[in-house]
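1. the sequence and its predicted three-dimensional model are supplied below.
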Amino acid sequence: MSQSIIPRAAVRGRASGVMFLAFFGTLWAGIGIKGLNGWGYLWLLILSLLIGVVLLIGGIVLIIKSKRLSNEMGEGDSNRWKRKNMWFGINFGLEGVLIGVASAICRSTNHLDLFVPIIALIVGVHFYPLAHLFQVKIYYFSGSLLCLLSAITLFTLPVRVTWENNQIMVWWITVGFGSALILWGTCVTVWQVGNKLLNSAGNRVKEAEESFRF
């Protein structure tokens, strides 16, 4: 029986993306919940965790299903995936450094309110090289939405408002929940792409089996 030409690494790359997006989307939702200062805390927390867990399971299932795919790659393909993983690590590390620098600057200048929108901007920009690196076009869209969300929040919305003697962090709520929805939506799209790769691999295996019989 012939193996699928779709390498296991291709599907697992999508699965890893799903899990990263599920985790960080849930973290962003937590920022939005924190900005509400106790309003609807429990129900929103449960809902956010539920969404995150469901999406995380989706990524794990992709990894499990990918075990039936071939793990054999040509030397060129193997080197290419190693370079992709290396540049992913560099991109992720640079994102962490920029967030750390932004945090230090915001603290030293006593402008911590700017930190959350700036994080969204950094995360948005970091999607562009990932889109090119892994050839996932939705990352361009997601990165643009995050940058746009950050800009709109910074230039059009108040930092906080007072409602019934309760101070609500408008920037945290807008950027937190907005970023969560963007990342979760991207997560679902990447998951669908991973499933299409699996289905395509399955179809090719069936075609090979039928060809072998005749």
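-> In hand now; what should we look at?

2. contacts and neighbour counts: CA atoms only from here.
-> Noted.

3. quick one: the helices in this structure?
-> Remark: helices assigned in the chain by DSSP state H are 8-35, 41-65, 75-108, 115-134, 138-156, 170-213.

4. tell me the most buried of those helices?
-> helix 8-35 (a mean of 22; mean count of other C-alpha atoms under 10 Å).

5. second structure follows, compare the two:
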Amino acid sequence: MSYPTMANSPKSQLESVLGGLSFMIIFTIGWMIIGEVTLYGRDYWLIGVLFTLIVLLGLVFYAKFHSTAKKLPEEPVVVNGDEKTKSKRFTIIFIAEGVGILVMKNVLANTGHDNWFIPGIALIVGIHFFPLAKVFNRKFDYFMGVFVCMVAIVGFVLLSKGYPTYVTTPVISIGCASATTAYGIMMILKGNKILAMMALPPGKNSDTLTKI
């Protein structure tokens, strides 16, 4: 899941980073739980430990960015027509993703293919990155979409070859959690860049922030 940037002030940009980082934390936890519940300790809980450490790191940076944003003065946010359009399209994509997952679940349940649900979710999540990449003009979202779709396809292939869900689901979970981790790292780097720009003299500060 991506998060739209609505303005160029330091506070609004940090809030955008916080939104993206919160998505990373939530979805990494979700995929980690799905993988570990399916494995039921067969991996000696290594997946849980690894991604818990990643989530904790994300929380540390979340607290850092939140503390800085909280200290910044409130500024009037001027949202132009282009930003409103992006926000509207983001909402439509988000709703379409949720509806797609619900429809897919119903179809799979009625056709006796419930075991395809997890790779199906991964496929829909992967696909949703492509329109987001176009809406927000972010090449990184294209890479995210391709990677997550490939993870989903691997899951479908493994299932078609008869591998049990305690093999296929963790593979998909690790892949998707790795993708959300990569997204979180991108948000952390962006947040640190914003903090660095804020330390510059006012003139250079404002010019550079508009490019982030």
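-> Arrived safely, thanks for sending. Note that this is a predicted model, so its numbers are computed, not measured.

6. re the thing from before, okay, the helices of structure 1 in CSV with distance to Thr162 of structure 1 next?
-> Formatted as CSV, the helices of structure 1 follow (distance: least, C-alpha to C-alpha, whole Å):
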stretch, distance to Thr162 of structure 1
helix 8-35, 12
helix 41-65, 17
helix 75-108, 23
helix 115-134, 19
helix 138-156, 17
helix 170-213, 10
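
7. which among those helices is found nearest to Trp163 of structure 1?
-> helix 170-213 (11.2 Å; C-alpha to C-alpha).

8. for that closest one, name the packing helices and strands.
-> The contact analysis (3 or more C-alpha pairs under 8 Å, 6 or more residues apart in numbering; DSSP states H and E) places helix 170-213 of structure 1 against helix 8-35, helix 41-65, helix 115-134, helix 138-156.

9. now the counterpart of Ser200 of structure 1 in structure 2: closest residue in space, sequence neighbours ignored.
-> Taking TM-score structural alignment, the alignment pairs Ser200 of structure 1 with Met197 from structure 2. Of all residues not flanking Met197 of structure 2 in the chain, Asn205 sits nearest, at 5.4 Å (C-alpha to C-alpha, 6 or more residues apart in numbering).

10. for the one you found, which residues are in contact?
-> By C-alpha atoms under 8 Å, 6 or more residues apart in numbering, the contact set of Asn205 of structure 2 is 197-199.

11. circling back: the match of Ser200 of structure 1 against Gly191, yeah?
-> No: using C-alpha atoms under 8 Å, Met197 of structure 2 is not in contact with Gly191, being 9.9 Å away.

12. show me what Leu181 of structure 1 aligns to in structure 2.
-> In structure 2, Leu181 of structure 1 lines up with Ser178, judged by TM-score structural alignment.

13. let me fix that, I meant to ask about Trp191 of structure 1.
-> In structure 2, Trp191 of structure 1 lines up with Ile188, judged by TM-score structural alignment.

14. and the gap between the residue lying closest to its match once chain neighbours are set aside and Pro202 of structure 2?
-> Nearest non-adjacent residue to Ile188 of structure 2, counting by C-alpha to C-alpha, 6+ apart: Phe61, 6.8 Å away. Phe61 of structure 2 sits 24 Å away from Pro202 of structure 2, going by C-alpha to C-alpha, to the nearest Å.

15. repeat for Ile124 of structure 2
-> Distance of Ile124 of structure 2 to Pro202 of structure 2, computed by C-alpha to C-alpha: 43 Å.

16. gap between Ala9 of structure 1 and Ile119 of structure 1?
-> Per C-alpha to C-alpha, Ala9 of structure 1 is found 30 Å from Ile119 of structure 1.

17. now swap in Gly96 of structure 1 and tell me
-> From Gly96 of structure 1 to Ile119 of structure 1 the distance is 10 Å (C-alpha to C-alpha).

18. kindly report the same for Thr153 of structure 1.
-> Applying C-alpha to C-alpha, the value for Thr153 of structure 1 to Ile119 of structure 1 is 12 Å.

19. ditto for Leu148 of structure 1
-> Counting by C-alpha to C-alpha, the separation of Leu148 of structure 1 from Ile119 of structure 1 is 13 Å.

20. swap in Gly100 of structure 1?
-> Going from Gly100 of structure 1 to Ile119 of structure 1 by C-alpha to C-alpha gives 10 Å.
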